[in-house]
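*Asks:* All I have is the shape, not the residue letters:
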C-alpha cells in the first residue's frame, strides 16, 4: 500500500488508533515526500510556507478534515513552544519560536 505522506501542522490524532511519533531530519522528510508524494492537511498559511521551503515543494494551505489511514505516514511541523491562546503566527514568528519535524505513523 503506497499512501501519500500527509502533512500536518501539529501532532494530532485524526482518528482513533495507535500512533508512533519521532523526530525526523529535513533530508529524510524530503526523501519520503519525493518517494511517496504528499497530501496537505495544513491549516495555516505560515506553516505551508515553511514546509514549502524545507521540503522544496509547493505546499498549499488546505484546511480539510483528514483521517490518517493505518500504515500512513505524516510529516508534522511541531513548534518548540506553545503559542499564546488565540494566536495566529506568521512565518517570522514561527521561525523565531523554532520548530522540529516529526514523523507520525498510524500503526493501528
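*Replies:* Perfect, I can see it now. It should be emphasised that the depicted structure is a prediction, and the values quoted were computed from it without experimental measurement.
*Asks:* For the rest of this, base every contact and every neighbour count on C-alpha atoms.
*Replies:* Will do.
*Asks:* how about the nearest residue to residue 44, chain neighbours excluded?
*Replies:* Excluding its sequence neighbours, the residue lying closest to residue 44 (CA to CA, 6 or more residues apart in numbering) is residue 61, at 6.0 Å.
*Asks:* give me the number of residues near the one you found?
*Replies:* 16 (other CA atoms under 10 Å).
*Asks:* just checking, it is part of a helix?
*Replies:* No: secondary structure of residue 61 (DSSP: H, G, I helix; E, B strand; the rest coil): coil, not part of a helix.
*Asks:* Just list the residues touching it, thanks.
*Replies:* Neighbour list for residue 61: 40-45, 47-48 [criterion: CA atoms under 8 Å, 6 or more residues apart in numbering].
*Asks:* dropping in the other structure now:
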C-alpha cells in the first residue's frame, strides 16, 4: 500500500527507511500506484494537489503501515506554534521537503 502523509510519523513499531525525494519522484510513485491520502489538513491537501498535479483528498484518518508499505511524506521544515493551522497562503510561504518512508519489517 502507498500512503500520502502530512508529516513524518511512524505509524507502528518496526524498522523503517526514510529518505528525501524530489517532486518528480513523488509524482511518479503516486501516479503509478493506487494510494490512500491521510492528509489531515485541508490547506495541505489543496497545496499538494497543485504541487503533485493530482487530486489529493483531505482525509483525516489514522493509518498503520505494514511491512512493505510506502508513504510519501510532506514535511514542513518549520515548527508551528501549538494549535496553529496554516491557510494555503501561509503554507505556500513555508519551506518543506518530500520524503519516502518505507516499512521494512
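*Replies:* Perfect, thanks for sending it. Everything quoted here is computed from the prediction, not taken from an experiment.
*Asks:* Can you calculate the TM-score here?
*Replies:* The pair, once superposed, lands on a TM-score of 0.94 when counted by TM-score structural alignment, normalised by the length of the second structure; 105 aligned residues with a CA RMSD of 1.0 Å.
*Asks:* ok, the aligned partner of the residue nearest to residue 44 of the first structure in the second structure to residue 38 of the second structure distance?
*Replies:* Matched to the second structure by TM-score structural alignment, residue 61 of the first structure sits across from residue 58. To residue 38 of the second structure, residue 58 of the second structure is 7 Å away according to CA to CA, to the nearest Å.
*Asks:* what about the aligned partner of residue 104 of the first structure in the second structure, how many residues close to it?
*Replies:* Taking TM-score structural alignment, the alignment pairs residue 104 of the first structure with residue 101 from the second structure. Using other CA under 10 Å, residue 101 of the second structure has 24 neighbouring residues.
*Asks:* Also residue 67 of the second structure?
*Replies:* Neighbour tally, residue 67 of the second structure, other CA under 10 Å: 13.
*Asks:* do residue 42 of the first structure as well
*Replies:* 24.
*Asks:* just residue 107 of the first structure next, same as before
*Replies:* What residue 107 of the first structure shows, counting by other CA under 10 Å, is a neighbour count of 13.
*Asks:* can you pull the contacts of it?
*Replies:* Contacts of residue 107 of the first structure by CA under 8 Å, 6+ apart are 17-20, 70-71.
*Asks:* Likewise for residue 30 of the second structure?
*Replies:* Applying CA under 8 Å, 6+ apart, the residues contacting residue 30 of the second structure are residue 2.
*Asks:* how close does it get to residue 86 of the second structure?
*Replies:* Applying CA to CA to residue 30 of the second structure and residue 86 of the second structure gives a distance of 24 Å.
*Asks:* Check residue 79 of the second structure too.
*Replies:* Residue 79 of the second structure is 12 Å from residue 86 of the second structure, by CA to CA.
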